[in-house]
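**Q** Here is my input; please provide its structure:
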Amino acid sequence: MFSILKRSSDFIKRNPSLLYSLLLIILIPATLYYNTFSTINSFQKNIDYELQTKALLAESIFTVFAPDILKNPEILQQKIEKIAKENPEITTIKVILPEKEKFKIIASKDTKEIEKEISTTAIDLAWSQNQTIAHLTAEGRERFWEVVKPFSDLEGENIGLVSMSMSLRSIDLLVLRTVRNSYIILISAILLSLFLIIHHTQLFKYPILLKKLQEIDRMKDEFLRMALHELQSPIVNIRGYIESLREEITDLATEEQKEYLSRVSLSAKNLSDLIYDMLEVSRIEQGRLDFTPQKISPQKIIDELIKEFTPKANAKGLKLIFQPKEEPYLINVNPHRFKQILTNLIENAIKYTKKGEIEISTWYSEVKKKYFIAIRDTGLGISAEAQKRLFEKFYRVKTRETAVIPGTGLGLWICKEICQRMGGEILLESMEGVGSKFIIFFPFVK
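**A** Purely as a prediction, here's the structure:
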């Protein structure tokens, strides 16, 4: 028994939402039932009170004029019959006068009762205590409010009583219908609640599954990171061996052999670039990149990159243009990550531009408080359809011209992620066959 309780306790600790659902299964129906039951009881009491008040009011009105018409029994009887006709819920109404030690009915809704003696506890109490007596009675399943009230002459002496009985049949039927409808709604609400709660408990497996998937995803990322690190060293060695071999056999190798070496070298470089980009993706997703900001001058880093990429641009016959200018603002970013973004964008511009120029420009907006850097090229351009997915992981524009250009499809995703994590954004303006313009911007500081 103890082991069963312990296993149950451990299971609930591992799945606390199960206990929450069990509590809901108990509490929601109980709360709904209690609320409905209390509302119905309160409604019944209010209805009974209102009817009692109505009966007392009707009898009080009658007792006001009853003393004046006692001398004319025919008029008194007509009044009673009129009241009974206009108020069908009044089942009996009697005017009673004391006679010696007994009471006699002198007018009644039921004419057969006239001149008959009557004696009830309510009549005796109302007469002896000189107060109105009101109480509930029942005949079978029908309930009645019975009210007995003494009335007096002008001198204040009690001279008779009025007895009235009011049926609660129509009201009880209304209450019964209300109660039935309330319980139907209650049962429906309970069933719906139970359905939702049971459905909710079926969803327990999804958080557990999600947790497992997250763990698998974490293990996959860790494995990928380790595998890429292990691959990185051999690739670097292969590239080193290729370069050494190329230098040693420069004079001895045929043109075909040199071409083979060039292809191997290019493949090794592409593989190395892919490994580097995938490692960067892994670092970004796992939050292992350093984004510590510093106040830097964008133009200084751009100048460094212009010097670095000018030989590569010249080799393709491209102009690399940048006109520095004095600007009063800096940006607060990590300098290495900022340089990484610009490096990727300038490399892409050179890679996808066959002829023309690549221009880098900077400006700032006092209104938006932003500093802008644009890299414009006269390259292949990008279609509107391709622009929608350009910043997705592993996405590359597939055209006849781009098919022969190597790339991983990760560079722009990395640029966008780094840019956003440093509080900036990257935009693209491009027209197929005309060229592209990538714009990055960050908040500026003085």
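**Q** contacts and neighbour counts: CA atoms only from here.
**A** OK.
**Q** Now do the helices in this protein.
**A** 2-14, 16-69, 73-86, 121-129, 169-202, 205-248, 255-285, 298-315, 335-351, 384-387, 411-421 (DSSP state H).
**Q** Would you mind giving the ones you listed as TSV with mean neighbour count and distance to residue 162 added?
**A** Shown next, in TSV, are the helices of the chain (neighbours: other CA atoms under 10 Å; distance: least, CA to CA, whole Å):
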stretch	mean neighbour count	distance to residue 162
helix 2-14	11	70
helix 16-69	15	7
helix 73-86	16	11
helix 121-129	16	9
helix 169-202	14	22
helix 205-248	13	74
helix 255-285	16	91
helix 298-315	15	104
helix 335-351	18	100
helix 384-387	13	94
helix 411-421	19	90
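**Q** Dump those helices into CSV; add distance to residue 365 as well.
**A** Formatted as CSV, the helices of the chain follow (distance: least, CA to CA, whole Å):
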stretch, distance to residue 365
helix 2-14, 55
helix 16-69, 52
helix 73-86, 86
helix 121-129, 95
helix 169-202, 52
helix 205-248, 41
helix 255-285, 30
helix 298-315, 15
helix 335-351, 20
helix 384-387, 26
helix 411-421, 18
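**Q** nearest to residue 393, of the ones you listed?
**A** Nearest to residue 393, of all the helices of the chain, is helix 411-421, at 5.7 Å by CA to CA.
**Q** if we can go back for a sec, out of the helices of the chain, nearest to residue 402?
**A** Smallest distance to residue 402 across those (CA to CA): 9.7 Å, for helix 335-351.
**Q** Proceed likewise with the subsequent sequence, for comparison:
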Amino acid sequence: MVIIPKLIDNIKNTFKGSYLLYPIIIIVAIPLLLIINTFWNLRSFNRDINFLIRHQAVSVTDTIKPQVVRMLKDGSNLNELLTQTRDSNSEIISITVIKELGNKIVVVSTTDKEIELGNLEKMGLNQLAVGFNQPVAGLSYDAEIGKNVWNVSVPMEKMDDSNYLLFLKFRVDKVEEILGRTARDSYIILAMLILATLVLLINHFIFFRKAQKTRELEELDKLKDEFISMAAHELKAPMTGLLGYLELLKEKISPSEKEKIAEDFKILNMLIKDLDKLINDLLDVSRIAQGRLKIEIKDVNVNVLLEDVIKTFIPVASQKNLTLNLQSGENLPLIKSDPDRIRQVVTNLVSNSIKYSLKGQIEIASTIKDNYIFIEVKDGGIGIPASEMPNLFSKFHRVKDRQTIEVRGTGLGLWITKKIVEMLGGKITVESIYGTGSKFSFTIPLTA
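**A** So this is what the prediction gives:
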């Protein structure tokens, strides 16, 4: 058969390269094994029950055989024995004693009226002739009671040099009831196993389809990152040239003309710097995603670094009537880390505080605790809604608020900040009350 190999090849091709192949095989195989095992147990159970009933019937027949012999010798009626002999799981319907008389079989005594009338075929004696030599038991359907009965024949001791045979019929209502109930329960379990298997398969294939969608989205995200990287690199060179030509243009313009367009130059310079920062952010996103962001370990004086960052923001803060306040930690040691990356993190946090603060002051503090430098940037700005906190450090996420609509940004700054802090071996946290302000804190280990 070539169909099965082709089917297996199709399945392998469908799940080729998928980590779901082996779980699917396991999920399919285990229920199938359980179903096969249940079928086998049902078959064995029926066989064992039949054996037990047959053995029980023969055993009961052997038990009452001495009483039958005694009653025959005494000339007693077997009906008395019939009423006396009842088994807990079986009920004797009739007792018959037959013997061989030459080439004939005759009834010596019986409690079965139909047999008294000479209907020996009802006993199946033509099939049970071997019963004169060994016990025989078998099932047959009794039309009178409308149920299966057990026919059992057991050889008896010889009397008057003739072979005698004890023939009993048993009802097995209780045993059949137990057998039926157990079989029903087994079939219910089997049906539940089949249903559970179908549910598992359906759920797994749904999960597989979702996994496929996830992989497609991951591939699209990868393509997006590659496009961002390519676009950022292509834009970086023209941007550098544009900044150079802007400075060159300033030198060529006469002082009188320069005063007239000073404000225009200022705006143009600000726009170019914003665009340059965007390109640098995109490049950082690409480098972080591809694991190419370099960390250069040097000696770092944290307080000096913070002072340098604050000096660059004083003009921008003054335009919004904001005060920058540095609380330098005392006796901070030199640490082993990347000063440029720490400066980038602090710059991002201070820049955000200035953008989202309308008045008051911005506090930058540094302390040392447990082999870590703690740096905090606290402002009295508009704060962050609680609903935005879980996604605050996500890529391209921006706080959606009526007060932030006019603030420009890409939603990359905090994502880059978090990644850099983690690459330096630290952690970053945020506390914020909407309408009151925010405090960003991050740690840097003393040694990388």
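**Q** ok, back up a step: which stretch among the helices of the first structure comes nearest residue 369 of the first structure?
**A** helix 298-315 (15.4 Å).
**Q** Between the helices of the first structure, which one is closest to residue 102 of the first structure.
**A** Minimum separation from residue 102 of the first structure across those (CA to CA) falls at helix 121-129, 9.6 Å.
**Q** rewinding a little: closest one to residue 439 of the first structure among the helices of the first structure?
**A** Comparing the helices of the first structure by CA to CA, helix 335-351 comes nearest, at 9.7 Å.
**Q** How about residues contacting that closest one?
**A** 291, 293-294, 296, 301-302, 305, 312-313, 318, 358, 375-377, 379, 405, 411-412, 415, 418-419, 438 (CA atoms under 8 Å, 6 or more residues apart in numbering).
**Q** What about the equivalent of residue 325 of the second structure over in the first structure, how many residues nearby?
**A** By TM-score structural alignment, residue 325 of the second structure lines up with residue 320 in the first structure. Residue 320 of the first structure: 21 surrounding residues under other CA atoms under 10 Å.
**Q** circling back: which one of the helices of the first structure lies nearest to residue 112 of the first structure?
**A** Comparing those by CA to CA, helix 73-86 comes nearest, at 12.1 Å.
**Q** helices or strands next to that closest one in the packing?
**A** helix 16-69, strand 90-99, strand 102-108 (3 or more CA pairs under 8 Å, 6 or more residues apart in numbering; DSSP states H and E).
**Q** for the ones you listed, which one sits closest to residue 243 of the first structure?
**A** Smallest distance to residue 243 of the first structure across these (CA to CA): 61.7 Å, for helix 16-69.
**Q** what packs against that closest one?
**A** helix 73-86, strand 142-152, strand 158-167, helix 169-202.
**Q** ok, back up a step: who touches the closest residue in space to the match of residue 325 of the second structure that isn't next to it in sequence in this structure?
**A** Leaving out its chain neighbours, the residue that sits closest to residue 320 of the first structure by CA to CA, 6 or more residues apart in numbering is residue 358, at 5.0 Å. Taking CA under 8 Å, 6+ apart, we find residue 358 of the first structure in contact with 318-321, 349-350, 375-378.
**Q** Now with 10 Å, please.
**A** 313, 318-322, 346, 349-350, 375-379, 435-437 (CA atoms under 10 Å, 6 or more residues apart in numbering).
**Q** re the thing from before, of all the helices and strands packed on helix 73-86 of the first structure, which lies closest to residue 328 of the first structure?
**A** Across those, residue 328 of the first structure has its closest neighbour in helix 16-69 (57.2 Å, CA to CA).
**Q** right, and residue 170 of the second structure touches residue 85 too?
**A** No: using CA atoms under 10 Å, residue 170 of the second structure is not in contact with residue 85, being 11.3 Å away.
**Q** Overlap of the contact sets of the two?
**A** In terms of CA under 10 Å, 6+ apart, residue 170 of the second structure and residue 85 are both contacted by the residues 60, 91-92.
**Q** Present those as a markdown table; the columns should include distance to residue 331 of the second structure.
**A** Below are these laid out as a markdown table (distance: CA to CA, whole Å):
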| residue | distance to residue 331 of the second structure |
| --- | --- |
| 60 | 101 |
| 91 | 101 |
| 92 | 104 |
